[in-house]
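A.B. asks: test case, fold it:
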Amino acid sequence: MKLKIDLHVHTVYSGDSSITLEKAIVAAKKAGLDGFAITDHDNVEMNKKILGKNFDLIIIPGVEVTSKDGHILGLGVLEPIKPNLSAFETVKKIHELGGLAIAPHPLNPFKHSLNKNVVEKIGVDAVETANASMPHILQFKVEELAEKLNVAKTGGSDAHIPSSIGKAYTIIEVEEKSLESILKAIKDRKTTPLKKETSINEFFPKIWLKIKRKIKEL
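C.D. replies: Reported below is the predicted structural model:
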């Protein structure tokens, strides 16, 4: 069967997102998704809230780790991972915890992204080739990178507001609706990333949330 899953969603635990668990579920259903992954910045608190609970759709635990070299997604990760390790050490830790390591929005100069040389050396399981805010000029280069590494291509909205959920997502061909089956399918490259056009108006709330986060850190 094929599942439509947004593999990159931030909740209020990221500090720069307005998405609660309830809002994420409503938005995912509205977007026609079968599920989404929680990938908060260096925080796994929301993952604890979904443990042992049944929802109408699939919710994948995860995290977006800040390494010294750029952001790295860890899917299937329930435990916190220390930030500011090297990218290689971060990927190693994700694998030790039984997760998959994905290079999100790679090569993007407007985000804390991994560069090409780093992605090629650290052993990621997938490359996010469809990100809702990825400049079109990078699309070919990112897809070329995934093909060179012979790893899965994934899609995720990188949503920080509810309306962005589902703007980019991944079609995953799985044997059954389970976390294990989904992770295995990604590892086996049974994925098709897709992306919708994003209105510039959707970026303003995200920018404001980031500004408020920086002010709180002062």
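A.B. asks: hey, let's count contacts and neighbours off CA atoms from now on
C.D. replies: Fine.
A.B. asks: list the buried residues for the host helix or strand of Leu138?
C.D. replies: Per DSSP states H and E: Leu138 is located in helix 136-149. By 16 or more other CA atoms under 10 Å, the buried positions in helix 136-149 come out as Val142, Glu143, Leu145, Ala146, Leu149.
A.B. asks: which non-adjacent residue is nearest the last one?
C.D. replies: Right, the one you point to is Leu149. Using CA to CA, 6 or more residues apart in numbering and skipping residues adjacent in sequence, the residue nearest Leu149 is Glu120, 6.9 Å away.
A.B. asks: count the neighbours of the one you found for me.
C.D. replies: The number of residues packed near Glu120 is 14, by other CA atoms under 10 Å.
A.B. asks: next, the structure of the following sequence, for comparison with the previous one:
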Amino acid sequence: MSNEHTTITESLAKVATRANELCNTVDAQINNIKNTLKAEQDALQAKKTQFDAQAASSISQYQGKMDDFIESGDNRYQKTLSKSDFIVPVDLKHLDDTKFYPVALHHCKMLDLRIERYVHDDITSGGILDYFVQLQNWSNGGDFTFAKQFHHFYSHRAFVGKIAAASTPYTSSVWLRGGWSYKFYLNGQYSKGPVIIESETQVVERIASTDYFLAPITEVQPHVAANNFILGV
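C.D. replies: Next comes the predicted model:
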């Protein structure tokens, strides 16, 4: 009887031992699965972090390009005519035709600017403009600054209201009548523009912590060359 009892006890002990071994094996497998899942989650999080950083960088670059596109929208129409000539449409049709608005060019260095309108641009018999000026203002007073007018012709209405060689420390500007479109023919050096200044609150130029502004005007200034003006004639 005792031997039989011992045998049963031993058998139960073996079963218990085996059960513990199986439990330990299951626990080990569960831990392996947990560790594998944790490693995969960490890898996925690392990839997500990398993707988020790349996406943020791409969005920032895209936004920068869009900001520049919006600020200097006319530049997207630039078309090379030769190695040093550009024709740039400047559209002021959405602005008040009783005012003249500054159109700024930055860091002009011996820049030849011819502004042209065909008589039927925008509307039939809207008016001709052929205005030619040479601009220089690239060194904030460190250069010989000038706006030299060569010729000026218009019909129906005056389109040029003002010209400034140094409208801000590093810009030269021409004030053009709103409500119409123009073509700028550019030959020479400049760093940015033409930039249309639509209100006196729009920043034209920022140097360090100082902002510079230009305002629209309503009257043609006396220094603008008269109609039918040709230099030397």
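A.B. asks: TM-score for the pair, please.
C.D. replies: Overlay of the two chains. TM-score (TM-score structural alignment, normalised by the length of the first structure): 0.28; 102 aligned residues with a CA RMSD of 5.5 Å.
A.B. asks: returning to that earlier point: after the helix or strand containing the residue nearest to Leu149 of the first structure, next one along is what?
C.D. replies: Glu120 of the first structure is part of helix 116-121, with elements assigned from DSSP H and E. Next helix or strand after helix 116-121 of the first structure toward the C-terminus (DSSP H and E): strand 126-131.
A.B. asks: against which helices or strands is that next one packed?
C.D. replies: Strand 126-131 of the first structure sits against strand 100-103, helix 136-149, strand 152-156, strand 168-173, strand 191-195, with contacts defined as 3 or more CA pairs under 8 Å, 6 or more residues apart in numbering; DSSP states H and E.
A.B. asks: export those to JSON lines and append columns for distance to Glu64 of the first structure.
C.D. replies: Output for these, formatted as JSON lines (distance: least, CA to CA, whole Å):
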{"stretch": "strand 100-103", "distance to Glu64 of the first structure": "9"}
{"stretch": "helix 136-149", "distance to Glu64 of the first structure": "19"}
{"stretch": "strand 152-156", "distance to Glu64 of the first structure": "12"}
{"stretch": "strand 168-173", "distance to Glu64 of the first structure": "16"}
{"stretch": "strand 191-195", "distance to Glu64 of the first structure": "19"}
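A.B. asks: figure out which of the ones you listed is closest to Ile60 of the first structure.
C.D. replies: strand 100-103 (11.6 Å; CA to CA).
A.B. asks: tell me what that closest one is packed against?
C.D. replies: Against strand 100-103 of the first structure (3+ CA pairs under 8 Å, 6+ apart) you get strand 70-75, helix 87-96, strand 126-131.
A.B. asks: out of the ones you listed, nearest to Lys216 of the first structure?
C.D. replies: strand 70-75 (21.6 Å).
A.B. asks: that closest one vs strand 126-131, what angle?
C.D. replies: 100 degrees (axes from the mean of the first three to the mean of the last three CA atoms, to 10 degrees).
A.B. asks: and strand 70-75 of the first structure, what does it pack onto?
C.D. replies: So strand 70-75 of the first structure, by 3+ CA pairs under 8 Å, 6+ apart, packs with strand 62-67, helix 87-96, strand 100-103.
A.B. asks: report the buried residues of the first one.
C.D. replies: In other words, strand 62-67 of the first structure. Buried, per 16+ other CA under 10 Å, within strand 62-67 of the first structure: Gly62, Val63, Glu64, Val65, Thr66, Ser67.
A.B. asks: show me where the second structure has its strands.
C.D. replies: 79-80, 85-91, 100-106, 108-117, 129-137, 146-154, 160-168, 171-177, 181-189, 192-196, 203-207, 210-213, 229-230 (DSSP state E).
A.B. asks: need those strands in CSV (columns: mean neighbour count).
C.D. replies: Below are those laid out as CSV (neighbours: other CA atoms under 10 Å):
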stretch, mean neighbour count
strand 79-80, 12
strand 85-91, 19
strand 100-106, 26
strand 108-117, 22
strand 129-137, 24
strand 146-154, 19
strand 160-168, 22
strand 171-177, 27
strand 181-189, 19
strand 192-196, 20
strand 203-207, 15
strand 210-213, 13
strand 229-230, 16
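A.B. asks: now those in TSV, with distance to Ile70 of the second structure?
C.D. replies: Below are these laid out as TSV (distance: least, CA to CA, whole Å):
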stretch	distance to Ile70 of the second structure
strand 79-80	18
strand 85-91	13
strand 100-106	15
strand 108-117	22
strand 129-137	25
strand 146-154	28
strand 160-168	21
strand 171-177	19
strand 181-189	18
strand 192-196	10
strand 203-207	14
strand 210-213	18
strand 229-230	36
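A.B. asks: closest one to Ala39 of the second structure among those strands?
C.D. replies: Among the strands of the second structure, strand 203-207 sits nearest to Ala39 of the second structure (CA to CA), with 51.0 Å.
A.B. asks: point out the other helices and strands that that closest one packs with.
C.D. replies: Packed next to strand 203-207 of the second structure, using 3+ CA pairs under 8 Å, 6+ apart, are strand 210-213.
A.B. asks: tally of neighbours for Pro205 of the first structure?
C.D. replies: 15.
A.B. asks: re the thing from before, which of the helices and strands packed on strand 70-75 of the first structure sits closest to Glu173 of the first structure?
C.D. replies: strand 100-103 (16.5 Å).
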